[in-house]
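Pasting the sequence and the predicted coordinates here, then a few questions.
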Amino acid sequence: MMLRTHLDAHDGSEAIKSGALQKAIGAFIEKFKPEAAYYTTDNGLRSGLYVFDMKEPSLSVVIAEPFFDLGCKVTLSPCMTAEDLRAGFEATGL
């Protein structure tokens, strides 16, 4: 699964000053142990991208709510490795 978080400059600055952003990121990383985590800007927003294994769909609430509380836009998208893609192509029978 890929989690993308986007936070505007004003809300982001407030969340950083209060420590809330660091707390939300730290809690997510500790609980879900992403295999990759990247931080960047996207369309002028502070952004985080995380690749991790989400065991069940109901966890989307647990994952997203702390970021929503900060004013983040949150996107969860299934993603796959090259091996997963290859297996998917093979499964199509084409």
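That came through, no problem.

Could you use CA atoms for every contact and neighbour count after this?
Fine.

Strands of the protein, start to end?
2-7, 36-42, 45-51, 73-77 (DSSP state E).

Counting by contacts, list what the second one packs against.
If I follow you right, that is strand 36-42. Packing partners of strand 36-42 (3 or more C-alpha pairs under 8 Å, 6 or more residues apart in numbering; DSSP states H and E): strand 45-51.

out of the strands of the chain, which comes closest to Val61?
With C-alpha to C-alpha as the criterion, Val61 lies closest to strand 73-77 of those, at 10.5 Å.

So what's the gap between the closest one and the chain middle?
Strand 73-77 has its C-alpha centroid displaced from the chain centroid by 6 Å (C-alpha atoms, centre = their mean, to the nearest Å).

Next, the buried residues of that strand.
Across strand 73-77, burial judged by 16 or more other C-alpha atoms under 10 Å covers Val74, Leu76.

Which elements pack onto that strand?
Using 3+ C-alpha pairs under 8 Å, 6+ apart, strand 73-77 is in contact with strand 2-7, helix 59-68.

The structure to be compared is supplied as follows:
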Amino acid sequence: MRMLVNIRIPHEPFNAFVRDGTIGAVLTQILEDTKPEAAYFTEQSGWRGAVLIVDLDDPSRVPALAEPWFLKFNADCEFRIVMLADDLKKAGLEALGAKWK
């Protein structure tokens, strides 16, 4: 199941990792461990942020994705199921529309 992980990172302890020069290693370790399909870094309401696309074969993997962000950065993580256009085509929307008129 493909998921979008929206991460909001507080200024601390992120700033401390930047100051001591270890932020690159910390982020590399998290990304190598979680293996997202894509990772984007952005601003979110004045905070640092990241948006990851991950493909989970088992929901029990959610903690393994979230805990590094929680433990290293005290970050907030939101998980949303997402689909590609081809996935949406297979959803049977026409049949659902007919059933729930």
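Cool, the structure landed. Since the model is a prediction, treat every value here as computed from it, not as a measurement.

TM value for the aligned chains?
The TM-score (TM-score structural alignment, normalised by the length of the first structure) is 0.81; 92 aligned residues with a C-alpha RMSD of 2.0 Å.

Redo the helices and strands packed on strand 73-77 of the first structure as CSV? Include distance to Ile16 of the first structure and mean neighbour count.
Below are those laid out as CSV (distance: least, C-alpha to C-alpha, whole Å; neighbours: other C-alpha atoms under 10 Å):
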stretch, distance to Ile16 of the first structure, mean neighbour count
strand 2-7, 11, 21
helix 59-68, 13, 15
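
Can you check which of these gets nearest to Ala37 of the first structure?
strand 2-7 (9.4 Å).

quick one: the closest one aligns where in the second structure?
Mapping strand 2-7 of the first structure onto the second structure (TM-score structural alignment) gives residues 4-9.

next one: stretch 40-58 of the first structure
Going by TM-score structural alignment: stretch 40-58 of the first structure matches residues 42-60.

okay, how far is it across the matching stretch, tip to tip?
27 Å (C-alpha to C-alpha, to the nearest Å).

that older thread, nearest to Gly19 of the first structure, out of the helices and strands packed on strand 73-77 of the first structure?
helix 59-68 (12.9 Å).

Show residues contacting the closest one.
Thr5, Ala24, Phe28, Lys73, Val74, Leu76 (C-alpha atoms under 8 Å, 6 or more residues apart in numbering).

run the last query once more with 10 Å
3-7, 20-21, 23-25, 27-28, 31-32, 54, 71-76 (C-alpha atoms under 10 Å, 6 or more residues apart in numbering).

Next: stretch 16-32 of the first structure.
Taking C-alpha under 10 Å, 6+ apart as the rule, stretch 16-32 of the first structure contacts 7, 10-15, 33-37, 48, 50-55, 62-67, 69-70, 72.

again, only using 6 Å
Ala15 (C-alpha atoms under 6 Å, 6 or more residues apart in numbering).

next one: stretch 39-48 of the first structure
Looking at what lies outside stretch 39-48 of the first structure - C-alpha under 6 Å, 6+ apart - the contacts are Arg4, Thr5, His6, Leu7, Asp8, Tyr38.

let's see it at 10 Å
3-13, 25, 37-38, 49-50, 72-74.

Quick check: buried residues in the match of stretch 40-58 of the first structure?
Within stretch 42-60 of the second structure, judged by 16+ other C-alpha under 10 Å, the buried ones are Arg48, Gly49, Ala50, Val51, Leu52, Ile53, Val54, Asp55.
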